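# how would this look folded up:
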Amino acid sequence: MPTSKDTDKVAVITGASSGIGASTARALAAAGYTVALIARRAERIEALAGELDNGSIAIAADVTDRDTLVAAAGRVEKELGRVDVLLNNAGVMLLGPFDAERKDDYKQMLDVNLLGAITATEVFLPLLRAGGGGDLVNLSSVAGRTARPGNGVYAATKWGLNGWSEALRQELQPDVRVIVIEPGAVATELTDHITHEETKRGAEKMYEQMAITPEDIAEIIAFAVTRPKSVSLNEILVRPTVQP
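Below is the predicted model:
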């Protein structure tokens, strides 16, 4: 089913400089949304805003720095006037054995994957509510449903994201729909940042064999947020067909 056009609507996407975030920006722009692209890598999102060429704006901000998010929200309100979709997409996947050598990785995952999403939502929720409601989309993972050796803290952040999302779904309905997307292996930059070399090699090999594209997930997100307001796709698990 084709995605309907939602002209004059605004989406805010964190982690918009690459992967699922950038692909979703393109998908939502095609569906008629103006997009506020939020990421740390300013050059990338500025180039993407130019590519979209529809009034979308690039805002350099870090989800672990609330002050930058507050400034971003102020700019969105001033320049775009509203928020209809907030996609909490920023995330890191720093897999590896559980030991003290990776304590900095654990903190980064908690700060970005879980606290970053919570902070971005807290900051943008007033704008999301102001127009009579919108869609809060949280990018989780298949790791939010299951866990395995080497992904314990990453899984903890995604299980936490899922639990928080379900509480928010009940708290914010019917004004704001809360949608959780749980991808399996997707060909993004996530594996590039793994610091444990053996784990990184294994993850890269697995992803080379089975990963689906960011566009696959972007299409699903665009479909979910363009459903009639009487319909809420609360939780969507998406694996590559061959993923165990």
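
# going by C-alpha atoms from here, please, whenever you check contacts or count neighbours.
Will do.

# strands along the chain, start to end?
Here the chain has its strands, by DSSP state E, at 9-14, 33-39, 57-60, 85-88, 135-139, 177-183, 235-238.

# turn those into TSV, including distance to Lys78 and mean neighbour count.
Below are the strands of the chain laid out as TSV (distance: least, CA to CA, whole Å; neighbours: other CA atoms under 10 Å):
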stretch	distance to Lys78	mean neighbour count
strand 9-14	13	25
strand 33-39	12	27
strand 57-60	12	23
strand 85-88	17	26
strand 135-139	20	26
strand 177-183	24	24
strand 235-238	32	17
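
# please give the structure of this sequence too, so both can be compared:
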Amino acid sequence: MDIPTTSHTSRSNRDTKTVLVTGATRGIGRAIAEDLGRDHHIIVGGRHRDAVDKVVSALPDASPFIADLADEEATAAAVSRLHHLDVLVNSAGVAAQSPIASQSRDEWRRVLEINVIAVADLTRLVLPLLRASHGDVVMINSGSGFLRTPAGGGLYAASKYALRALTHALREEERGVVRVTSIHPGRVDTDMQVELQAQSGRPYVASEHLRPQSVAAAVRAALEASPEAMIEELSIRPVFRN
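The predicted structure follows:
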């Protein structure tokens, strides 16, 4: 098993916020890491060392956080190596799209484990650090956790509605100590979205989707809100109606 580490690859600046981004090796997570990496130290979260190291080496100030978040022991071990944290961005997630009649109990477990349980557990583990820094938690949710659920989207939407409920509760429990923001993007131009559209038989047109960088900009806006303010929920959707 890979041994996570938090050693910096370049400059160390006490005035720079330390941000852990999960799912940071691709898609929305990588866009967030690249955007915030312009002026923060990024802890790059991912399962595979090669992919994580590639992102770390491309950022001005970054370190790796290598763990399969579905693995409770690996996650706890990775967190034990953190000594300071200002921001947690929970971006890692898995997609699912099929009729409920065809979904096994194992598939429900797989999706809920990554999209809800792992998020709750990681957040719990780093909360002492975030409380100490009066930091932020940003949950990358989905339009599926905000809108009416279409046919075939029940499992994924169930996980995202559960994540929304978790986020609401966390916000009230930590109010005044840790800010908690929920970001709900519509369809985003990522590899995951390409796969989903292929499964549904819908022609894929990248320009009809949000750019990952637009979601990253929304995350930055939440983090840069003045100290007395908190962006609680933010829905960001493509201009194109989809």
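
# the residue nearest the centre of the first structure: what's it in contact with?
Taking CA atoms, centre = their mean, the centroid of the first structure lies closest to Asn89, which sits 1.5 Å from it. Residues near Asn89 of the first structure by CA atoms under 8 Å, 6 or more residues apart in numbering: 13-16, 20-21, 117, 138-139.

# and these, which is closest to Glu101 of the first structure?
Ala117 (25.6 Å; CA to CA).

# residue in the second structure matching that closest one?
Using TM-score structural alignment, the equivalent of Ala117 of the first structure in the second structure is Val119.

# identify the residues contacting its match.
Counting by CA under 8 Å, 6+ apart, Val119 of the second structure touches Asn90.

# measure it to Ile28 of the second structure for me?
Going from Val119 of the second structure to Ile28 of the second structure by CA to CA, to the nearest Å gives 16 Å.

# quick check: the longest helix that the second structure contains compared with the first structure, mean distance?
Scanning the second structure for the longest helix, with DSSP state H as the assignment, gives helix 154-174. Superposing on the first structure and averaging over aligned pairs (mean CA distance after the TM-score superposition for the first structure), helix 154-174 of the second structure comes out at 0.7 Å.

# counterpart of that helix in the first structure, which residues?
By TM-score structural alignment, helix 154-174 of the second structure lines up with residues 152-172 in the first structure.

# against Asn242 of the second structure, how distant is whichever residue in the second structure pairs up with the residue nearest to the centre of the first structure?
The alignment partner of Asn89 of the first structure in the second structure, by TM-score structural alignment, is Ser91. Relative to Asn242 of the second structure, Ser91 of the second structure is positioned 22 Å away (CA to CA).

# try Leu122 of the second structure
Between Leu122 of the second structure and Asn242 of the second structure the distance is 33 Å, computed by CA to CA.

# Asp50 of the second structure: how many residues sit nearby?
Counted with other CA atoms under 10 Å, the neighbours of Asp50 of the second structure add up to 12.

# that one matches what in the first structure?
In the first structure, Asp50 of the second structure lines up with Glu43, judged by TM-score structural alignment.

# list the contacts of its match.
Here Glu43 of the first structure is in contact with no residues (criterion: CA under 8 Å, 6+ apart).

# go on, Ala187 of the first structure?
19, 207-208, 211-214.

# could you identify which of these has the most neighbours?
Counting neighbours by other CA under 10 Å, Ile212 comes out on top of the contacts of Ala187 of the first structure with 22 neighbours.

# now that one. Nearest residue, chain neighbours left out?
Val186 (4.9 Å; CA to CA, 6 or more residues apart in numbering).

# pull the contacting residues for the one you found.
So Val186 of the first structure contacts 207, 211-214 (CA under 8 Å, 6+ apart).

# ok, and those residues in the second structure?
For the contacts of Val186 of the first structure, the aligned pairs still in contact in the second structure (both residues aligned by TM-score structural alignment, their matches' CA atoms under 8 Å) are 211-214.

# CSV for those residues, including distance to Gly96 of the first structure?
CSV is the format used below for those (distance: CA to CA, whole Å):
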residue, distance to Gly96 of the first structure
Ala211, 20
Ile212, 23
Thr213, 24
Pro214, 24
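
# aligned to Arg239 of the first structure, what sits in the second structure?
Under the alignment (TM-score structural alignment), Arg239 of the first structure pairs with Arg237 of the second structure.

# from Ser235 of the second structure, how far off is the residue nearest to that match when sequence neighbours are not counted?
Leaving aside its sequence neighbours, Arg237 of the second structure sits nearest to Gly186 (CA to CA, 6+ apart; 4.5 Å). Distance, Gly186 of the second structure to Ser235 of the second structure, by CA to CA: 8 Å.

# any common contacting residues for these two?
Here Gly186 of the second structure and Ser235 have Gly143 as joint contacts, going by CA under 8 Å, 6+ apart.

# tell me if I'm right that Phe124 of the first structure and Ala73 touch.
Yes: using CA atoms under 8 Å, Phe124 of the first structure is in contact with Ala73, at 6.2 Å.

# before we move on, the earlier item: can you put the strands of the first structure in TSV and add distance to His193 of the first structure?
What follows is the strands of the first structure, written out as TSV (distance: least, CA to CA, whole Å):
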stretch	distance to His193 of the first structure
strand 9-14	18
strand 33-39	16
strand 57-60	20
strand 85-88	19
strand 135-139	18
strand 177-183	18
strand 235-238	23
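
# for Thr68 of the first structure, find the nearest of these.
Minimum separation from Thr68 of the first structure across those (CA to CA) falls at strand 57-60, 8.0 Å.

# equivalent range in the second structure for the closest one?
By TM-score structural alignment, strand 57-60 of the first structure lines up with residues 63-66 in the second structure.

# mean deviation of the matching stretch from the first structure?
Stretch 63-66 of the second structure, aligned to the first structure and superposed, deviates on average by 1.3 Å (mean CA distance after the TM-score superposition for the first structure).

# distance check, the residue located most distally from the centre of the second structure against Gly153 of the second structure.
Within the second structure, the residue lying farthest from the chain centre (CA atoms, centre = their mean) is Ala101, at 28.9 Å. Relative to Gly153 of the second structure, Ala101 of the second structure is positioned 12 Å away (CA to CA).
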